[in-house]
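>>> The following comprises the amino acid sequence and a computationally predicted model.
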Amino acid sequence: MHKIALYSIGKKDAKYYEMIYEDLIKNAKKYATIKMENIFNKKINQAQKQQARQIYTQVLMPYLQDYTIALDPKGEELDSFAFAKVFEKYDKLSFFIGGAYGFEEDFLHKCDKVVSLSKLTMSHKVAKIVLLEQIFRALSIIHKHPYHK
């Protein structure tokens, strides 16, 4: 059973996003436990670009455990099968979605892997949906469930 954590910089998401997240997490429940946490504070809200990125690093550092994957547009682009190989190697994974200004290079270097979901910029809400769907797809691939086809 995989243990997956997803950390994102942002305020609490609207109920309709939460319903989509819950549905995707429910699909994966047979293969993994997935916990999600939004991290936001007044300092982040008031900060400019460089300062905000530093604050993202500070608030996310305590969560750098297990096998860590930051999502960043400059990261490695993987197809679903390459993404699934990560799940074959590691049972405990932590994913990080940055705030509006992305991550500091220092934070990215502290992560085990940096992955791009797309060259397109997307809100953290949409990134979570795409990530959760790809997590379920990866788990389906490694457990030979027909969903990934």
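Arrived safely. Residues are numbered from 1 along each chain as shown.
>>> switch to C-alpha atoms for all contacts and neighbour counts from now on
Fine.
>>> where does residue 37 land in three-state SS?
For residue 37, the assignment made with DSSP: H, G, I helix; E, B strand; the rest coil gives strand.
>>> which residue packs closest to it, ignoring adjacent ones?
residue 7 (5.0 Å; C-alpha to C-alpha, 6 or more residues apart in numbering).
>>> take the one below as the second:
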Amino acid sequence: MSDASVHSAPAGIPHAVSDLRSLDLLGQLYRTRRVPETHVAAGRHFQLMARQAGLSPRLASDPRGRGDARQRLSSALDALGGPTSPVGSVALEVIGQGRALEDWARAHGFAPGRPVATGVAQGLLEGALEILAGHFGYAAERRRASA
């Protein structure tokens, strides 16, 4: 995957309304070899579903098909342990809604007054991407390509 394709907007989404923060984060994780291309694809897939479901008021989405998108998003969140689980929450807020990972880490913690360390937050995000890759079938594509 080239750097240009990591930074481009998902198909069907004008570049002006794409969430550049999470696209850049996915691109950075790929460029630094923290995640493989299949995980980036899964993150972009999740981001597109969140946009289609209309979960972020900052992003434009077509109101047609929102119910279907919300069902698909709900299924993906279930695979992550639900929207309140650590990996579900980081995926929803950081990838799906474009919140900065550091902001998410400061706002969440495992004990009152103790935010999640940035490294732990990044590990949770990487775990979420791996689970999403399996959920969306990208992990199976990667196994077929390497066989």
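On my side now, so go ahead. All values derive from a computational prediction rather than experimental measurement.
>>> Need the TM-score from the superposition.
In this superposition the chains share a TM-score of 0.32, using TM-score structural alignment, normalised by the length of the second structure; 84 aligned residues with a C-alpha RMSD of 5.3 Å.
>>> For residue 101 of the second structure, which residues are in contact?
Neighbouring residues of residue 101 of the second structure by C-alpha atoms under 8 Å, 6 or more residues apart in numbering: 90, 94, 118, 121, 122.
>>> in the first structure, which spans are helices?
15-28, 42-46, 49-60, 80-89, 105-110, 124-142 (DSSP state H).
>>> Same list, those helices, but as TSV with mean neighbour count and distance to residue 97 of the first structure please.
Listed next are the helices of the first structure as TSV, based on neighbours: other C-alpha atoms under 10 Å; distance: least, C-alpha to C-alpha, whole Å:
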stretch	mean neighbour count	distance to residue 97 of the first structure
helix 15-28	15	15
helix 42-46	12	14
helix 49-60	17	10
helix 80-89	15	16
helix 105-110	14	11
helix 124-142	20	7
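>>> Just tell me which of those helices ends up closest to residue 74 of the first structure.
Of all the helices of the first structure, helix 105-110 sits nearest to residue 74 of the first structure, with 10.3 Å by C-alpha to C-alpha.
>>> Pull out the buried positions in the longest helix along the second structure.
Secondary structure of the second structure per DSSP H: the longest helix is helix 118-136. For helix 118-136 of the second structure, a neighbour-count test (16 or more other C-alpha atoms under 10 Å) marks 121-122, 124-136 as buried.
>>> Please name every helix or strand in contact with it.
In terms of contacts (3 or more C-alpha pairs under 8 Å, 6 or more residues apart in numbering; DSSP states H and E), helix 118-136 of the second structure is packed against helix 37-52, helix 66-79, helix 86-90, helix 101-107.
>>> Could you export these to a markdown table, including columns for distance to residue 145 of the second structure?
Listed next are those as a markdown table, based on distance: least, C-alpha to C-alpha, whole Å:
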| stretch | distance to residue 145 of the second structure |
| --- | --- |
| helix 37-52 | 11 |
| helix 66-79 | 24 |
| helix 86-90 | 27 |
| helix 101-107 | 31 |
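>>> and of the ones you listed, who's closest to residue 141 of the second structure?
helix 37-52 (8.1 Å).
>>> contacting residues around the longest helix of the second structure?
For helix 118-136 of the second structure, the surrounding residues in contact (C-alpha under 8 Å, 6+ apart) are 34-35, 38-43, 46, 76, 79-80, 86-88, 90-91, 101-102, 104-105, 139-140.
>>> Can you tell me which of those are buried?
Neighbour-count burial (16+ other C-alpha under 10 Å) applied to those gives 35, 38-43, 46, 76, 79-80, 86-88, 90-91, 101-102, 104-105, 139.
>>> a markdown table please, covering the helices of the first structure and showing distance to residue 3 of the first structure.
Shown next, in a markdown table, are these (distance: least, C-alpha to C-alpha, whole Å):
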| stretch | distance to residue 3 of the first structure |
| --- | --- |
| helix 15-28 | 11 |
| helix 42-46 | 28 |
| helix 49-60 | 18 |
| helix 80-89 | 10 |
| helix 105-110 | 20 |
| helix 124-142 | 11 |
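>>> Those helices: which one's closest to residue 67 of the first structure?
So among the helices of the first structure, helix 80-89 is nearest, using C-alpha to C-alpha, at 9.3 Å.
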